[in-house]
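Colleague: build me a model from this:
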Amino acid sequence: MRIDEIIETSDEPTFSFEFFPPKTDESEVLLHEALETLREMQPSFVSVTYGAGGSSRDRTINVVRNLRVEHGLEAMAHLTCVGATKDEIRTVLSQMRDAGIDNVLALRGDPPGGEEKFSPTPGGFGSSPELTALIAEEFPFAVGGAAYPEPHPDARHDDDDVQTAKAKVEAGAKFLITQIFYDNADYFSFVNRLRDEGIDVPVIPGLMPITSIGQSRGFLKKIGARIPEGYRRELDAREDDPDAIKSLGISYATLQAAELLAQGAPGIHFITMNRSPATRAILSTLRLHRPWERTPEAPAGPQGVAAQA
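Modeller: Predicted structure coming up:
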């Protein structure tokens, strides 16, 4: 089923999970363990990432196919412009269509390892709106796009991320999923600016709880996700207590998601890192308290914490 139809027909917010294709036998075991656990949470859909340079292209298609056939989950394949010509991308899209995939997340993609700047492959696409247009014009998929509440590392000016998201929608994207962020004010501001531009597609927040100091200082720095000062201070105070960091991260993400849903976000897209405990704890709490059925007079979650820091 198409994700845009899932969002449109759902009586409640959508909850979705993001996985990456396993590269080793050990990581494959972790993925299947996470899938077995998270499948019980009945996600609206799941997505599978795509390696730089197409390094995991075949694995992505196989994982998405297995998610549909073996696990009964609606799955979306990520697709990037990196390392492929337009004709090669058409071939990949044909393989996805033949595999029964209905949804594709069209991305520009990060530069291959060792390269600082994105450079189009000769004969390939130079941007995600171009890729989106090809998919929308030539294939039957529901196309999604990425959005950046905080500035993308390659943003040329303050309004660049809004204009790029607008270009994706005009090219055929039916929904947007954001990059990870930790201050809800960034999300609300970004969505308001999109609405001012006449863009009304669903914008699903992408969230990932911080469960280790290494994660916050490594991966999040790499993708440019800003950790609000107050949250950073509390994480640093627990540097020598991994369990306390994990507990704080899950609590913060739960409050963050609750505020987003209470203020009208259409769902939450959990970046799982192929593990289940944190996502399961957060989603279980949200479904128990159902914040989307309440409208608080003033934000009281992580946005407020950040503002006080």
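
Colleague: only C-alpha atoms for contact and neighbour calcs from this point on.
Modeller: Noted.

Colleague: list the buried residues of the helix or strand harbouring Asp161.
Modeller: Using DSSP states H and E, Asp161 sits within helix 160-171. Of all the residues in helix 160-171, those buried under the rule 16 or more other CA atoms under 10 Å are 161-162, 164-169, 171.

Colleague: residues making contact with that helix?
Modeller: 128-130, 132-133, 136, 145-149, 151-152, 155, 175, 190, 193-194, 197, 199, 201 (CA atoms under 8 Å, 6 or more residues apart in numbering).

Colleague: follow-up on the earlier one: closest one of the buried residues of helix 160-171 to Glu234?
Modeller: Nearest to Glu234, judged by CA to CA, of those is Asp161 at 30.0 Å.

Colleague: ok, the closest one to Pro153 distance?
Modeller: Asp161 is 10 Å from Pro153, where distance means CA to CA, to the nearest Å.

Colleague: and if you look at Leu207?
Modeller: 19 Å.

Colleague: between these two, which one's more packed in?
Modeller: Counting neighbours by other CA atoms under 10 Å for Leu207 and for Pro153 shows that Leu207 has the greater number, 23 against 11.

Colleague: my guess is Arg226 meets Phe181, correct?
Modeller: Yes: if you go by CA atoms under 8 Å, Arg226 and Phe181 touch, sitting 6.9 Å apart.

Colleague: who has more neighbours, those two?
Modeller: Neighbour count, other CA under 10 Å: between Arg226 and Phe181, Phe181 has more, with 23 against 15.

Colleague: and His269, how far from Ala262?
Modeller: 16 Å.

Colleague: the two - which one has more neighbours?
Modeller: A side-by-side neighbour count of His269 and Ala262, using other CA under 10 Å, places His269 first with 26 against 17.

Colleague: how about this one, so we can line them up?
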Amino acid sequence: MRICDLIEQKTPFVSLEFYPPKEREQWGSFFEEAEKLKAVAPLFVSVTYGAGGSTQDNTLEIAARLKNQIGYEPLVHLTTVGATEERIAAFLDALTNSGIENILALRGDPPRGCDFAPDNERFQHASDLVTFARERFPGLCVGVAGYPQPHPQSPTVAEDLRWTKFKVEKGADFIVTQLFFDVRQYFDFVERLRSMGITVPVIPGILPIMSLASIRFILSLCGASIPGSFYLELEAADKKGGSEAVREIGMRFAIDQCRRLIDGGAPGVHLYTLNKADACLHIAGELNI
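Modeller: This next block holds a predicted model:
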């Protein structure tokens, strides 16, 4: 079913992001974690792949299994990396033949340590994927990314908002945000979009912090920032109680974020699971939605 239709039927909701493993021998444990998360009853689950399209070939098979064997509604990531009209059309044909009706159109990231360079002129931006999907596969529901903190390569906040608006004007049905740690940034982002005439749902992306090492690595990839006082609290907890103490504070912070977002009118929350069921089960249980 189309996610844009599901959102109209149920708010607030929880949705999840899965990062499928590269190696097939790890698929068994991945699907075990995915099965556990059925208790959350997510509105949808997004299925990503590695920088540079490194696990794209697995995406279709995994998404189809999540839908047809477990019963999730997948949101499949699609990037411009390595994109051609023939390749994108074939991929979207295969998706629709599997009963999947939702994509998240992204520019995509190059392999770590490399600069982004478009593979061809036809697909240089996420908006190009949105345009192509709308023209060739009009029945698809199309999501795009949004940045409460501007994209690291955007020169200004206004420029970043302009491109977000452009993606919606090209046909995006909803927005899923990059992770953030200050709920005020989300509400400011939504307010600015609304003032520009953008009315599509904006789903906040939340990352439960599991360890200092993991959050340092993730922040280095996405360019998001963390409030200084919160980071100092995490460092102090790590020194006193190690990773478990950090996890406890991170979970408490994520639950508070989700509550404040939902109470403030967010349509739902999108949890970046890192394929860890326990954390998401705990958060969803605390939210009771």
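
Colleague: so after superposing, what's the score?
Modeller: The TM-score (TM-score structural alignment, normalised by the length of the second structure) is 0.95; 286 aligned residues with a CA RMSD of 1.4 Å.

Colleague: still on that earlier bit, check which element follows the helix holding Asp161 of the first structure along the chain.
Modeller: Next along from helix 160-171 of the first structure, by DSSP H and E: strand 175-180.

Colleague: and the helices in the stretch 151-300 of the first structure?
Modeller: Taking DSSP state H, counting those that start in this stretch to define them, one finds helices in the stretch 151-300 of the first structure at 160-171, 184-196, 213-217, 219-223, 229-237, 242-262, 277-289.

Colleague: mean per-residue distance, the first one to the second structure?
Modeller: Its matched residues in the second structure lie on average 1.0 Å from helix 160-171 of the first structure after superposition (mean CA distance after the TM-score superposition for the first structure).

Colleague: and that helix with strand 175-180, angle?
Modeller: Orientation check (axes from the mean of the first three to the mean of the last three CA atoms, to 10 degrees): helix 160-171 of the first structure against strand 175-180 gives 160 degrees.

Colleague: for the fifth one, same thing?
Modeller: Following the same axes, to 10 degrees, one obtains 50 degrees for the angle between helix 229-237 of the first structure and strand 175-180.

Colleague: rewinding a little: for Val305 of the first structure, find the nearest of the helices of the stretch 151-300 of the first structure.
Modeller: That would be helix 229-237 among the helices of the stretch 151-300 of the first structure, by CA to CA, at 6.6 Å.

Colleague: what is that closest one packed up against?
Modeller: Secondary-structure packing of helix 229-237 of the first structure (3 or more CA pairs under 8 Å, 6 or more residues apart in numbering; DSSP states H and E): helix 302-308.

Colleague: that's a strand at Gly139 of the second structure, yeah?
Modeller: No: membership of Gly139 of the second structure in a strand is not supported by DSSP: H, G, I helix; E, B strand; the rest coil, which gives coil.

Colleague: so what's it up against?
Modeller: Glu101.

Colleague: now do 10 Å
Modeller: Counting by CA atoms under 10 Å, 6 or more residues apart in numbering, Gly139 of the second structure makes contact with 2, 96, 101-102, 133.

Colleague: repeat that for Arg57 of the first structure.
Modeller: 21, 49-51, 77-80, 92.

Colleague: then Leu35 of the first structure?
Modeller: Going by CA under 10 Å, 6+ apart, Leu35 of the first structure touches 17, 19, 29, 41, 67, 71, 73, 274-276.

Colleague: grab the two from the residues you listed that are most spread out in space.
Modeller: For the contacts of Leu35 of the first structure, the farthest-apart pair by CA to CA is Val29 and Met41; their separation is 19.2 Å.

Colleague: so the two - more neighbours on which side?
Modeller: Met41 (16 against 13).

Colleague: could you measure from the residue nearest to that one when sequence neighbours are not counted over to Glu36 of the first structure?
Modeller: In space, and not counting its chain neighbours, Met41 of the first structure is closest to Arg280: 7.4 Å by CA to CA, 6 or more residues apart in numbering. As defined by CA to CA, Arg280 of the first structure lies at a distance of 12 Å from Glu36 of the first structure.

Colleague: now swap in Thr49 of the first structure and tell me
Modeller: Distance, Thr49 of the first structure to Glu36 of the first structure, using CA to CA: 19 Å.

Colleague: again with Glu8 of the first structure
Modeller: Glu8 of the first structure sits 27 Å away from Glu36 of the first structure when distances are taken as CA to CA.

Colleague: now swap in Ile61 of the first structure and tell me
Modeller: According to CA to CA, Ile61 of the first structure stands 19 Å off from Glu36 of the first structure.

Colleague: those two: which is more packed in?
Modeller: More neighbours surround Ile61 than the other of Ile61 of the first structure and Glu36, with 25 against 12 (other CA under 10 Å).

Colleague: what residue of the second structure takes the place of the more buried one?
Modeller: The alignment partner of Ile61 of the first structure in the second structure, by TM-score structural alignment, is Leu60.

Colleague: contacting residues for its match?
Modeller: For Leu60 of the second structure, the contacting residues are 47, 66, 76-77, 91-92, 94-95, 98, 100, by CA under 10 Å, 6+ apart.

Colleague: now intersect those with the helices, please.
Modeller: Those of the contacts of Leu60 of the second structure mapping onto helices are 91-92, 94-95, per DSSP state H.

Colleague: which of these are buried? Put it as a PyMOL command.
Modeller: Buried residues among these (16+ other CA under 10 Å), as a PyMOL selection:
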select buried, resi 91+92+95
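
Colleague: most widely separated two among the ones in helices among the contacts of Leu60 of the second structure?
Modeller: The most widely separated members of these are Phe91 and Leu95, with 6.2 Å between them, by CA to CA.

Colleague: give me the common contacts of those two.
Modeller: 59-60.

Colleague: the residue lying closest to Ile209 of the second structure once chain neighbours are set aside and Ile206 of the second structure: what is the separation?
Modeller: Among residues not flanking Ile209 of the second structure along the chain, Gly250 sits closest, at 4.6 Å (CA to CA, 6+ apart). Going from Gly250 of the second structure to Ile206 of the second structure by CA to CA gives 11 Å.
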